[in-house]
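Undergrad: sequence and predicted structure are below.
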Amino acid sequence: MSACNASETFIDVRRILPRMHRHPLIFAAFEALKQSEALVLVNDHEPWPLLYQFNVRHPGAFVWHYEEEGPDVWRFRITRAA
C-alpha cells in the first residue's frame, strides 16, 4: 500500500499473496479513510466480488469509479462518501 497524494491511497492488489488477504486489507484501508478520501486499486480481474461486499458492508458510504476496465488490468477508485 502506498500513498498517491494526501487524499488517496494506492494499492496494487495483484502483489498481495495469498489472495485471501486482499479484501481484509482493502476494507481496513477504506475504513481508515476520511470523508472524500479515496483508495485507488489495481487488480488483475473484474472486481465484482469486492463491489458486492462493499455494497453489503458499506451501503451508501462509497463511490466506485472505474478508471480502466480490463481485460488484463482493472484500475478503480473507491471514494469515502459524505
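TA: Arrived safely, thanks for sending. From a predicted model like this one, the values you see are computed outputs, not experimental measurements.
Undergrad: going forward, measure contacts and count neighbours with C-alpha atoms only.
TA: Fine.
Undergrad: what residue of this protein is the furthest out?
TA: Farthest-out residue of the chain from its mean C-alpha position, per CA atoms, centre = their mean: residue 71, at 17.9 Å.
Undergrad: what strand or helix carries that one?
TA: When elements are assigned from DSSP states H and E, residue 71 belongs to no helix and no strand.
Undergrad: quick one: contacts for it?
TA: Under the criterion of CA atoms under 8 Å, 6 or more residues apart in numbering, the neighbours of residue 71 are residue 45.
Undergrad: try this one side by side with the last:
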Amino acid sequence: MSKGRQQNERKSYSGYKNIPHRERYAKILDTLDSLNEGDVVEIIHDHDPYAMKEQLSQIMPGMFEWSYIEKGPYDWRVDIKKVFKKPQIQNSSHMDNLFYSDKYTSIH
C-alpha cells in the first residue's frame, strides 16, 4: 500500500501500452468514469500522460488527483484517485458527448 493511501480505497491496475492509440484514451476515460469516490487506479502508459491530465483538469476540474510513480523512459506509471463523483446533470448527454467525443480520442 502506498504511503498516504487509506485502507478503504480500492486500487486497480490498467495497462494501456498494447492498446492502439486511437482506442486508448476512450478506454482510460471509461476506467476513470467507473471509479467510485476515493478509488485509485494505477495506469501504465508508454509515454507521459500529461496531456490527458491537463485535458481532464479542464473538463472536470478537481475530480482527480495524480501521483507519478515512475516517469519513463519506457513506462510512465501514475496513480489516479477520484476525489469526487461527476455531478448529476439532468441532461447529461451534452457532458457525455464532450467527455467521450472523438475530439479527445486522439490525445496520446
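TA: Perfect, I can see it now. Note that this is a predicted model, so its numbers are computed, not measured.
Undergrad: please state their TM-score.
TA: The TM-score (TM-score structural alignment, normalised by the length of the first structure) is 0.84; 76 aligned residues with a CA RMSD of 1.4 Å.
Undergrad: coming back round to it: map the residue farthest from the centre of the first structure onto the second structure.
TA: With TM-score structural alignment as the matching criterion, the partner of residue 71 of the first structure in the second structure is residue 73.
Undergrad: and that match, how far from residue 42 of the second structure?
TA: Residue 73 of the second structure sits at a distance of 17 Å from residue 42 of the second structure (criterion: CA to CA, to the nearest Å).
Undergrad: neighbours of residue 39 of the first structure, how many?
TA: Applying the criterion other CA atoms under 10 Å, we find 24 residues in the vicinity of residue 39 of the first structure.
Undergrad: gap between it and residue 8 of the first structure?
TA: Using CA to CA, one gets 5 Å for the distance from residue 39 of the first structure to residue 8 of the first structure.
Undergrad: in the first structure, which spans are strands?
TA: Residue ranges of the strands in the first structure, as given by DSSP state E, are 2-5, 8-12, 38-43, 62-69, 74-80.
Undergrad: Throw those strands into a markdown table and include distance to residue 26 of the first structure, thanks.
TA: A markdown table is the format used below for those (distance: least, CA to CA, whole Å):
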| stretch | distance to residue 26 of the first structure |
| --- | --- |
| strand 2-5 | 12 |
| strand 8-12 | 8 |
| strand 38-43 | 8 |
| strand 62-69 | 13 |
| strand 74-80 | 10 |
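Undergrad: among these, show me which one is buried the most.
TA: Stretch with highest mean neighbour count among those: strand 38-43 (a mean of 22; mean count of other CA atoms under 10 Å).
Undergrad: equivalent range in the second structure for that strand?
TA: Alignment of strand 38-43 of the first structure against the second structure: residues 40-45, by TM-score structural alignment.
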